[in-house]
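Colleague: sharing a model prediction with you, sequence too.
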Amino acid sequence: MLTSTKTGTFRFVLVAVLMLLLQACQAGEETTPAGANAGDETSTTASGTQTRSDEGGTDGRGGTLVVAMTAGNVPLPDIVPTEGSEGRRFVTYQLYDGLVRWDLSRDDATSVPRPGLAESWDISEDMMTWTFHLREGVKFHDGTDWNADAAVFGLDRILNQESEWYSASLGGAIATYTKKIDSYEKIDDYTLAIHMKEPYALLHWDLTWVRFASPDAVKTYGNDGYIQHPVGTGPFRFVSMEQGVNMILEPNTEYWGEVPKLDQLILRPMPEASSRLAALQTGEVNWAEVPPPESMEMLRQEGFQVLLNNYPHMWPIILNLQVEPWDNKLVRQAANYAIDRDGMANDLLGGAANPAVQFMYEGHDWYSEDGTTYSYDPEKAKELLAEAGYPDGFETVFVVPSSGSGNMWPLPMIEFLQQNLAEVGIDVEVEVMEWGALIQTYRPGFPPGENVGGVMVSTGSYAPMHAFDRNFASTSVPPAGNNKGLYDNQRVDELLREVQVASEEEFIPLMKELNSIVTDDAPWLFVVHDLNLRVVASNVKGVVMAQNWFIDLDTVWVE
C-alpha cells in the first residue's frame, strides 16, 4: 500500500521482486610528493561492453546534443549545483574549471588528475605548502581575467567566513575536499600558494572538485542572484534556464582548452526512467542516462548505442550504526551475506552492474584479494544473526530515493534487496523520498530521534580521500563528510593518516588494507557497482566513457 504524507515522503512495505595516483603532474618539472605515482592508471574496462560511441572520424563538428538527465529538476548552476552529483556532472564540469581537472580521455584506465587552471604545481618537501602556477591568458565567460586574485576570491567564497562573499551552503557542500586547507595566498598575479593543516600529498585529487566562478559576476549579482547569471571559464557558456524544463548551454569559443564540437547542449531533467526511454525512442532527446535495464537489448536492436564501463561508483545502503541492531558488526555482516548480488546485477539489472562483494570493485588497484568478500549465503546470514542474538530476525527502516543522481533504478532494486533480507528474517520497511528532499534531509546525517536503520545514497570513490576519508574517517561525520552512520575505527583513522604521506611502495598496500577493514566491518550494505549506463542515438559521435563519474562533452558532436 502506498500512502502520501504531508512531507512528501511515501512510506510503504514492498513485498515482491520486480525484477590512482598521480599521472597528471607530468605536465612540468614540479616536485611530486612521496607516493605521487601510487595507484597509476589501471586497465579495467568492462569486458564485452561498448565504451565509446561510434566516432565516425575525429574531425566531425556541430549538432545539438539533448541530454535526458536523471535529475528531478534543472540543477541550479553555482560551482556546487543542486541535484547532487548529476548537477556536478552536467553543469559544474561544463561551465567551470578548477586548478586541477580529471583526465577523461581514456576508457581503459582509471581516471587521474591533470592540470586545469593551474599549468603545474610544486609541493614543499614537508608537504605543507602547494604552489600552483596558474594558466595565463584565460578569460571568464564575461571577459574578465583568470588570475591569482580570482583564485583567492573563489577560495574565500567557500572557506573564509569573514568574506562578504562567503557562502555557507557552498562551503559546507564542498567541505570534504577543503578540510585539509589551512590558508592560501597570492604570491604574484599567476602564482597561488595553499598551506595545509598537516603534511598532505593528495591535494591535487581533492581540488578536482573545487571550481571557480567569475568574481565580477558574483559581486554584480550576489550569491543568491548569481545562479541566474553563472559565469565560469569552462568549455560551455550559460544561455538560459527554465526550472522543470531545461538548461541551454553553448560552446565557449574562447576556451583555453579544446573548444567543444557541439553547436548547442540542452540538459533536460527526467527523473523517471520510462520517460527517458520514451524521449529517446521518439527523438525528443539523443542522449539518455540510465534508461530501464530491460530496454538495453531492444535499444541496441533499434540502432541506439548502449554504453557501459567500470567506474568507482556503488549502490549501497549506508547503515545507521547508532541504532540497534546495526551497531552490531555480526548483524551488518549477516545482512551483507543475505544479498543475491549476482541476481540483482545480471537478472534484475540486465548486466548494467557488477556485484559489490567488497567496497572497491574487483580489478581496482585497491581491491583486497585476501580480504572478506560477501558471497550470497543466506544460511551463513542466519547463523550470524543467531550469534548476534537475533535468531528470529528484526524490523528496520530504510530510506531510498525515488530516482536521481547515480541512483540507477532504486525502487525495483530496493524491492529485490528487501526480499533478500526478508528471507533471513530482516523485515525492511521502506520510505521513498524525492531525491532533492532526501539530500537535504540526510546530508547532515541521520535525523536524531528517528529509528531509521539505513539510507540509500549512491557513492563514488574516485580518489583516495574521496573514497575512504570522506565516508569512513571518524572526523568525517556530517557536515565534514559522508560518514552518516558515525562509523569509528581507530585503525582506519591511522591508515588514512599514513596514506596522505605514503611513499609509492606503501600506498597501494595501505589502500588495500583500508578496503579490507571497511569491507569486514560492513558499515554499509555493499550491493552493486554500477557500470554508468547511458544510451545515445546512432548519430552521436565522439563519446568516451571514462572510468569516472564525469564525462568530457568537448569531444562529442551530432551528425
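Modeller: Thanks, I have the structure now.

Colleague: contacts and neighbour counts: CA atoms only from here.
Modeller: Will do.

Colleague: so what's residue 533 up against?
Modeller: Applying Cα atoms under 8 Å, 6 or more residues apart in numbering to residue 533 gives the contacts 289-291, 306-309, 352.

Colleague: now residue 171: closest residue in space that isn't a chain neighbour?
Modeller: residue 158 (4.1 Å; Cα to Cα, 6 or more residues apart in numbering).

Colleague: from residue 87, how far off is that neighbour?
Modeller: To residue 87, residue 158 is 18 Å away according to Cα to Cα, to the nearest Å.

Colleague: please enumerate the strands of the stretch 451-559 of the chain.
Modeller: For the stretch 451-559 of the chain, the strands defined by DSSP state E, counting those that start in this stretch occupy 454-455, 459-460, 524-530, 534-536, 540-541, 557-558.

Colleague: next one: the last one to chain centre, how far?
Modeller: Read it as strand 557-558. 26 Å (Cα atoms, centre = their mean, to the nearest Å).

Colleague: what about versus this one:
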Amino acid sequence: MLRPLSIAALFATLLPMAALADPSALDVAAPFEIKSADPVLSGDIFQKMDVVETLVNADASGTLLPSLSDGWKVSDDRLTWRFHIRPGVTFHDGSPLTAKAAALALNWSSKKEGILTRAPVASIAAEGDDVVITLLKPFAALPAFLAEYRTGILAPAAYADDGAVTALIGTGAFKATKLEPPMTLEAERFDGYWGGAAKIPAVRYSGISRSETRALMAEAGDAEVVVNLDPASVARLQSVDSLTVESVSLPRLLLLKVNIGLPFFDTVEERKALSLAIDRAGLAQAVLRYPAAATQMFPPAMTGWHDDRLEGLGYDANAAKAAFAAAGWTPGADGILENDGKRFEVELLTYPDRPELPLTAAVLEQMFRDVGIAVTINSTNSSEIPAKHAAGTLQMALFARNFALTPDPIGTLLQDYAPTGDWGAMGWRNAYFAAAVQRLASEGGGDADRSALATTLNSELPVLPIAWYQQRVAVSKKVKGIVIDPYERSLGLKSAEFVE
C-alpha cells in the first residue's frame, strides 16, 4: 500500500532536477520570465541577482549612489556629462572594466528599446577613464537613467558584431554559470568582485508564473526567497515557523488604462464616471488584503510627487450612473448602457504573472456591471498590452506599472506620457503635461512642479489608479541579510549569508 506524499515531498517531485541539485545555493523564485541574456530585456532579473551592474546605483529612498562609476560631473552648459569609471573592476571573464568597454555597452543599449532611447543623447564615447555622454539638450535626469537596469554593463565579449548579446558577462558579485530562458539562471560567487566576495557560494533564479507554486516552494524549503505572494499564500505562510513574510510599500501602481479614442472613454466626464464606479477601498481590502486604495496616481511614499491637497478619487455608484446618463448613456433592456445604438461592452485585458490582477479584474467586472458596463476579461500574456496598444486595438487593460524604473519617477512619466508610450495613456494628448514632463527631466524642478503633474493626471484621468502596491516576500529563516528594496533593484544577495 502506498503512503500519501507530504506536500513538500510531492512538490519536490514536480521541480526540475536542477532546482534541487546544489543545496549550497540560495534559491530565488519570482514570477518573471527570463527573455534573453540582454539586459535590455531581462536586466531587472540580472540586477536583482547581483550578476549585472549599472554605472549608477540608488538606495532604498531613491537617492543616487556611485556604482561602476565612482563619480560624475556635468559641464557648465549641461550638455556634456563625464562618468569616471571605478578602477580595479573586473568582468566575469577576467577582462577589465574600462571606459571603452562601458561606452560600448551603453552604445548598444541606446540602439535598442531601452531607457536611453528616451534621453536626448548625441553620442557616448570613452575618453581616458571617463565615459563621456554628449547631449542634444540639457537632461538633468541622465544619472537616474544610467541606474536603470536596461543600462546594465556587459563585457565586450558578450556582444556579437551586430550588438546581439550572446553571453551574460557582468561585473556583479555572482557570475552566471547557466542561463536557460525562460525559467532558469544559475550563478556562482565571483571571488574577484570589486566590492568584496559574497558570503553565499551560489544563487539560483527560477521564473515560476503561478503564485501557488512559488508559495509551495517557500513552504517546502525549496526556495529561500519567494517574491510576489498572493494574499491567500501570505495568510498561510505567515503561520509557517521556518519562514518570515516581509512587506514593503512600492512606488508601483495597479492601473486601469482605457482607449480614449473609443466612444466609451473619449470624454473626461465618462472617465470620471468610470472612476466613480470603482470601490477602491473595498477592492484593496478584499483582493490585496491591505489598505492601499489609490486616491491619486502617486502613493504617499513618493515624496514630492504625492499631494495631500488633491481631492481623492472616490466611490459612488449612483453618481457614476448619473454621470453616464448625463453623457448620453442609458440602460438597454438587459441593463447594459447604450448610446446612439452603441452598446457599452468592452474587453478588459490583463495577465496572470501578478496573481492579484485576474482577481482584481473579476471584481472590476462586477463593479462595472452594477453601473451598466459589460466587461469581458481576457487574461493573457502581458506582452499583449503593448502589442494591442501599438496596433490601436486595445480597449481596456489592467496592469501594474513601476514608477521607479529609474530612481526618479520622471523616467517612467517621460516614457509613458510625454507624449505617449505602450504602457501609458492611449489616445490622450496634453501638450502642457508633455512639455512639463520634458522640462522637469531636462532642468529638474521642485515639489510644485511635481504636484502640478499629479493634479493634471487626477483631473483628466488618462489612466485610472486603482491601488498602491506592497511587495510581499517569503524569506527562509535559514538565511539573513536579505533586503526587500522598495525600488526592486536588489535582494541583498551579495551581503546575505546562511545561518548556521
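Modeller: Sure, I can see it. Please read these numbers as outputs of a predicted model, since none were measured by experiment.

Colleague: need the TM-score from the superposition.
Modeller: Superposed pair, TM-score by TM-score structural alignment, normalised by the length of the second structure: 0.86. Supporting alignment: 458 aligned residues with a Cα RMSD of 2.3 Å.

Colleague: ok so, going back, out of the strands of the stretch 451-559 of the first structure, which gets nearest to residue 76 of the first structure?
Modeller: strand 459-460 (21.0 Å; Cα to Cα).

Colleague: tell me how far that closest one is from the chain's mean position?
Modeller: Relative to the chain's own centre, strand 459-460 of the first structure is displaced by 5 Å; criterion: Cα atoms, centre = their mean.

Colleague: which residues touch residue 193 of the first structure?
Modeller: Applying Cα under 8 Å, 6+ apart, the residues near residue 193 of the first structure are 129-132, 184-187.

Colleague: top of those residues by neighbour count?
Modeller: residue 132 (25 neighbours; other Cα atoms under 10 Å).

Colleague: just give me the match in the second structure for residue 469 of the first structure.
Modeller: Using TM-score structural alignment, the equivalent of residue 469 of the first structure in the second structure is residue 414.

Colleague: and for that match, the neighbour number?
Modeller: Neighbour tally, residue 414 of the second structure, other Cα under 10 Å: 23.

Colleague: dump the residue contacts of it.
Modeller: Going by Cα under 8 Å, 6+ apart, the list of residues near residue 414 of the second structure reads 118, 434, 437-438, 441.

Colleague: and for residue 64 of the first structure?
Modeller: Going by Cα under 8 Å, 6+ apart, residue 64 of the first structure touches 262-266, 557-558.

Colleague: ok, now residue 275 of the second structure?
Modeller: 313-315, 320, 464.

Colleague: narrow these to those in helices?
Modeller: Among the contacts of residue 275 of the second structure, DSSP state H puts residue 320 in helices.

Colleague: quick one: which of the contacts of residue 275 of the second structure is most hemmed in?
Modeller: Taking other Cα under 10 Å as the neighbour criterion, residue 464 ranks highest of the contacts of residue 275 of the second structure with 27 neighbours.

Colleague: map residue 373 of the second structure onto the first structure.
Modeller: Checking TM-score structural alignment: residue 373 of the second structure goes with residue 426.

Colleague: ok, its match touching residue 394?
Modeller: Yes. With contacts counted by Cα atoms under 8 Å, residue 426 of the first structure reaches residue 394, the gap being 5.2 Å.

Colleague: the more surrounded of the two?
Modeller: Taking other Cα under 10 Å, residue 426 of the first structure and residue 394 do not tie; residue 426 has more neighbours (23 against 15).

Colleague: residue contacts, that one?
Modeller: Residue 426 of the first structure is in contact with 393-396, counting by Cα under 8 Å, 6+ apart.

Colleague: closest to residue 437 of the first structure among the residues you listed?
Modeller: For the contacts of residue 426 of the first structure, the nearest to residue 437 of the first structure is residue 396 (21.1 Å; Cα to Cα).

Colleague: and the closest one, what element?
Modeller: strand 394-401 (DSSP states H and E).

Colleague: what's the angle between the very next helix or strand once past that strand and strand 524-530?
Modeller: Following strand 394-401 of the first structure in sequence order, the next helix or strand is helix 410-422 (DSSP H and E). Angle, helix 410-422 of the first structure to strand 524-530, by axes from the mean of the first three to the mean of the last three Cα atoms, to 10 degrees: 130 degrees.

Colleague: I figured residue 45 of the second structure hits residue 34, correct?
Modeller: Yes. Between residue 45 of the second structure and residue 34 there is a contact at 7.4 Å, judged by Cα under 8 Å.

Colleague: ok now stretch 111-123 of the second structure, how far from the chain's centre?
Modeller: 19 Å.

Colleague: quick one: buried residues of that stretch?
Modeller: Neighbour counts using 16 or more other Cα atoms under 10 Å place 114-116, 119-121 of stretch 111-123 of the second structure among the buried residues.

Colleague: which residue ranges form the helices in the second structure?
Modeller: Using DSSP H, helices in the second structure cover 7-14, 39-48, 99-110, 142-145, 211-220, 231-237, 268-276, 280-283, 317-326, 356-370, 384-391, 410-417, 431-443, 447-460.

Colleague: for residue 215 of the first structure, find the nearest of the strands of the stretch 451-559 of the first structure.
Modeller: Closest to residue 215 of the first structure of the strands of the stretch 451-559 of the first structure, according to Cα to Cα: strand 459-460, at 30.2 Å.

Colleague: after that closest one, next one along is what?
Modeller: Remark: after strand 459-460 of the first structure, the chain's next helix or strand is helix 464, criterion DSSP H and E.

Colleague: turn the contacts of residue 275 of the second structure into CSV, including distance to residue 49 of the second structure.
Modeller: Output for the contacts of residue 275 of the second structure, formatted as CSV (distance: Cα to Cα, whole Å):
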residue, distance to residue 49 of the second structure
313, 38
314, 40
315, 41
320, 46
464, 33
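
Colleague: tell me which two of the contacts of residue 275 of the second structure sit farthest apart.
Modeller: Longest span within the contacts of residue 275 of the second structure, Cα to Cα: 320 and 464, 14.4 Å.

Colleague: which one of the contacts of residue 414 of the second structure sits closest to residue 152 of the second structure?
Modeller: residue 118 (16.1 Å).

Colleague: what residues does that closest one make contact with?
Modeller: The contact partners of residue 118 of the second structure, taken as Cα under 8 Å, 6+ apart, are 414-415.
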